[in-house]
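Trainee: sequence and predicted structure, then a few things I'm wondering about:
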Amino acid sequence: MNNQTIEKLKNMRLGAMARLHQQNVEQNKLEGITCDEYLAILTDHQWEERENNKTERLIKQACFRQTASIADINYRNERNLDKNMFLRLSTLDFISRKENIIICGASGTGKSYIAQALGNQACLYGKKTFYGITSRIFKRLKLCKVDGTYLKELDKLNKMELLILDDFGLQALDVQDRESLMDIIDDRHGKRSTIISSQIPVTAWYEIIGGEGTVADAILDRIVNSSHRINLEGDSLRKGKI
């Protein structure tokens, strides 16, 4: 009877429940447990495994470059990173409010790590997240325009509850990059959250975006006005703790 139950659980894709039940039967751990209690134990075990698998899948699909954690953030004074403010951001309320985050600072100040730590936190909360180097995203979108999959690729990005555009502005945008950025930002504005990290101060973004002033104005208006700002300072942290 137990073997049949275990097989049926496996066939219903309740593997964690099946394994725990088999273990309890083999180790004779069923004495003194009511039916309701035992059902709750099996159900909780199956639920926890599914949630863990979902988190692992979200982290894998996010394509992070680093294993970053909120717990490992360094708040020393010279970084100009307000701990209370950042911990409030780590609750992810900004995602619920469809707000953005802009992280600026010199090379090595930990912009990418902080962005990925927030992204990892979002995955832990079950949020679909994607991390990418901005220039590489633009290159991929150019290829998608050639093979006719641009709208499909754009839709994938726009479905992400949190999109992280890292290393924004390292080079000036050309016409296609500008169009892609406008499409991404316009579709996400007021609907999804975006984190942008850059070595370039926001005051110089207008020139980097280039093109007609109305396009740059439209992009910056949608990004900046609904963003929390983090301006990192201090020396490079690449050899120390992030």
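Mentor: Thanks, I have the structure now.

Trainee: hey, let's count contacts and neighbours off CA atoms from now on
Mentor: Noted.

Trainee: can you report how many residues lie near N11?
Mentor: The tally of other residues near N11 (other Cα atoms under 10 Å) stands at 11.

Trainee: and the gap between it and T5?
Mentor: 10 Å (Cα to Cα, to the nearest Å).

Trainee: now S236
Mentor: Counting by Cα to Cα - S236 and T5 are separated by 58 Å.

Trainee: any idea which helix is longest in this structure?
Mentor: The single longest helix within the chain, with elements called by DSSP state H, is helix 35-62.

Trainee: now do the buried residues in that one.
Mentor: Neighbour counts over helix 35-62 (16 or more other Cα atoms under 10 Å) mark I41, L42, H45, Q46, T55, L58, I59, A62 as buried.

Trainee: A helix includes A16, no?
Mentor: Yes - the assignment for A16 (DSSP: H, G, I helix; E, B strand; the rest coil) places it in a helix.

Trainee: show me what contacts it?
Mentor: Neighbour list for A16: H45, Q46, E49 [criterion: Cα atoms under 8 Å, 6 or more residues apart in numbering].

Trainee: okay, now the one to match up with it:
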Amino acid sequence: MRRPRTNRTLLREEISQLLKKMAFSQTAVQLCEEEGTAPMEQFLLNVLQSEMASREQARRARFLREAAFPVYKTLEGFDFTSVSLPPALSRDELLSMQFVAEKKNLVMYGPVGTGKTHLATALGVEACNRSMRTKFFTAAELVVRLSEAHKEGMLDKLLKAVLRADLLIIDEWGYVPVDHQGAQLLFRVIADSYEQRSLILTTNLEFSKWGSIFTDDQMAAAMIDRLAHHGHILLFEGESYRMKHALMRQKDQIKLPMA
């Protein structure tokens, strides 16, 4: 006959799960069953929970460092009034980071200064806080690093490090033209990420012009195909935030004539 669950049974089950998460043996559970008292088991559970919380905090801090964000941004207070989400992606779904778990891509398209980099960075920070490996690059920076690694025979090593990420953010996509080799290297990142991880691209360049930036219409079409197959396009509109606030500062500095 199956024995009823008791509080101590639940305690031992929690202890067992934490031991597994921390890659420890189940010896402590056996000792609890043989020699432990309820207060001892509760104390052990408290210790393991504290250790797990400490490890999670350290992991999040490490992921934030490794992501290499140029600035720290969060989702708190972000103004979505200038962002149009596609019907298949609600704001709650976006902020839940479910798209990363589903290995879907986001292409953030719109004029300079409308919040694309802010939102991409904030989502990246949220991913790190949820223990998801994240990497942030500008497109120009990524091309330079890939090209240098290619010259030094270290391309595969760099790609392996970059593609460990659950979420890869490439900012300012298409802002600067790249040569044919640079386009091929970017294409390899896109191709190797297809259905393996989530990408976020920020760009002010419409799809029809990608061929002129990446030197090859067929390669650009192949990039777009892979990004769009499992992805969403977020449209950003409105006045540049930086320009608007720069003009506000200028107005504040104007001295009114004395009456």
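Mentor: Happy to help now that I have it. For clarity, every value in this text was computed on a predicted model and none was experimentally measured.

Trainee: what's the closest of the buried residues of helix 35-62 of the first structure to K127 of the first structure?
Mentor: The closest of the buried residues of helix 35-62 of the first structure to K127 of the first structure turns out to be L58 (Cα to Cα; 7.7 Å).

Trainee: any idea what the closest one aligns with in the second structure?
Mentor: Using TM-score structural alignment, the equivalent of L58 of the first structure in the second structure is F63.

Trainee: now the corresponding residue of the first structure for L185 of the second structure: which helix or strand?
Mentor: Per TM-score structural alignment, the equivalent position to L185 of the second structure in the first structure is S180. Element membership for S180 of the first structure, per DSSP states H and E: helix 175-188.

Trainee: can you give me the strands in the stretch 1-150 of the second structure?
Mentor: 83-84, 105-109, 134-138 (DSSP state E, counting those that start in this stretch).

Trainee: now the two most distant members of the buried residues of helix 35-62 of the first structure.
Mentor: The most widely separated members of the buried residues of helix 35-62 of the first structure, counting by Cα to Cα, are I41 and A62 (31.7 Å).

Trainee: which one in the second structure is aligned with L237 of the first structure?
Mentor: Superposed on the second structure with TM-score structural alignment, L237 of the first structure falls opposite Y241.

Trainee: could you do R88 of the first structure as well?
Mentor: Aligned by TM-score structural alignment, R88 of the first structure pairs with E93 of the second structure.

Trainee: its match: neighbour count?
Mentor: For E93 of the second structure, using other Cα under 10 Å, the count is 11.

Trainee: which ones are touching it?
Mentor: Listed by Cα under 8 Å, 6+ apart, the contact set of E93 of the second structure reads F99.

Trainee: now swap in K127 of the first structure and tell me
Mentor: L58, M160, E161, L162.

Trainee: from L237 of the first structure, how far off is the last one?
Mentor: I take that to be L162 of the first structure. When distance is defined by Cα to Cα, L162 of the first structure is 25 Å away from L237 of the first structure.

Trainee: for H21 of the first structure, same thing?
Mentor: Computed as Cα to Cα, the H21 of the first structure to L237 of the first structure distance reads 49 Å.

Trainee: the two: which is more packed in?
Mentor: Neighbour totals were compared for H21 of the first structure and L237, and H21 leads with 23 against 14 (other Cα under 10 Å).

Trainee: check contacts around that one.
Mentor: By Cα under 8 Å, 6+ apart, the residues touching H21 of the first structure are I6, L42.

Trainee: could you say which helix or strand contains it?
Mentor: Following DSSP H and E, one finds H21 of the first structure within helix 15-26.

Trainee: can you check L235 of the second structure too?
Mentor: Per DSSP H and E, the secondary structure element for L235 of the second structure is strand 231-236.

Trainee: can you list the helices and strands that the helix or strand just after that strand packs against?
Mentor: Downstream of strand 231-236 of the second structure, the next assigned helix or strand under DSSP H and E is helix 241-253. Other elements packing on helix 241-253 of the second structure under the criterion 3 or more Cα pairs under 8 Å, 6 or more residues apart in numbering; DSSP states H and E are absent; no helix or strand qualifies.

Trainee: tell me the buried residues in helix 241-253 of the second structure?
Mentor: So for helix 241-253 of the second structure, nothing qualifies as buried (16+ other Cα under 10 Å).

Trainee: ok, now stretch 150-157 of the first structure?
Mentor: Result for stretch 150-157 of the first structure [16+ other Cα under 10 Å]: buried residues Y150, L154, L157.

Trainee: what's in contact with it?
Mentor: F130, L141, K142, L143, C144, L163, D183, I184.

Trainee: any chance of those residues in CSV, with neighbour count too?
Mentor: What follows is the contacts of stretch 150-157 of the first structure, written out as CSV (neighbours: other Cα atoms under 10 Å):
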residue, neighbour count
F130, 27
L141, 20
K142, 17
L143, 12
C144, 16
L163, 25
D183, 15
I184, 18
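
Trainee: looking at the buried residues of helix 35-62 of the first structure, which one is closest to K191 of the first structure?
Mentor: A62 (19.1 Å).

Trainee: check contacts around the residue nearest to that closest one when sequence neighbours are not counted.
Mentor: Leaving out its chain neighbours, the residue that sits closest to A62 of the first structure by Cα to Cα, 6 or more residues apart in numbering is F130, at 4.2 Å. Contacts for F130 of the first structure (Cα under 8 Å, 6+ apart) come out as Q61, A62, C63, F64, G119, L157, M160, L162, L163, I164.

Trainee: please consider this matter closed, and thank you.
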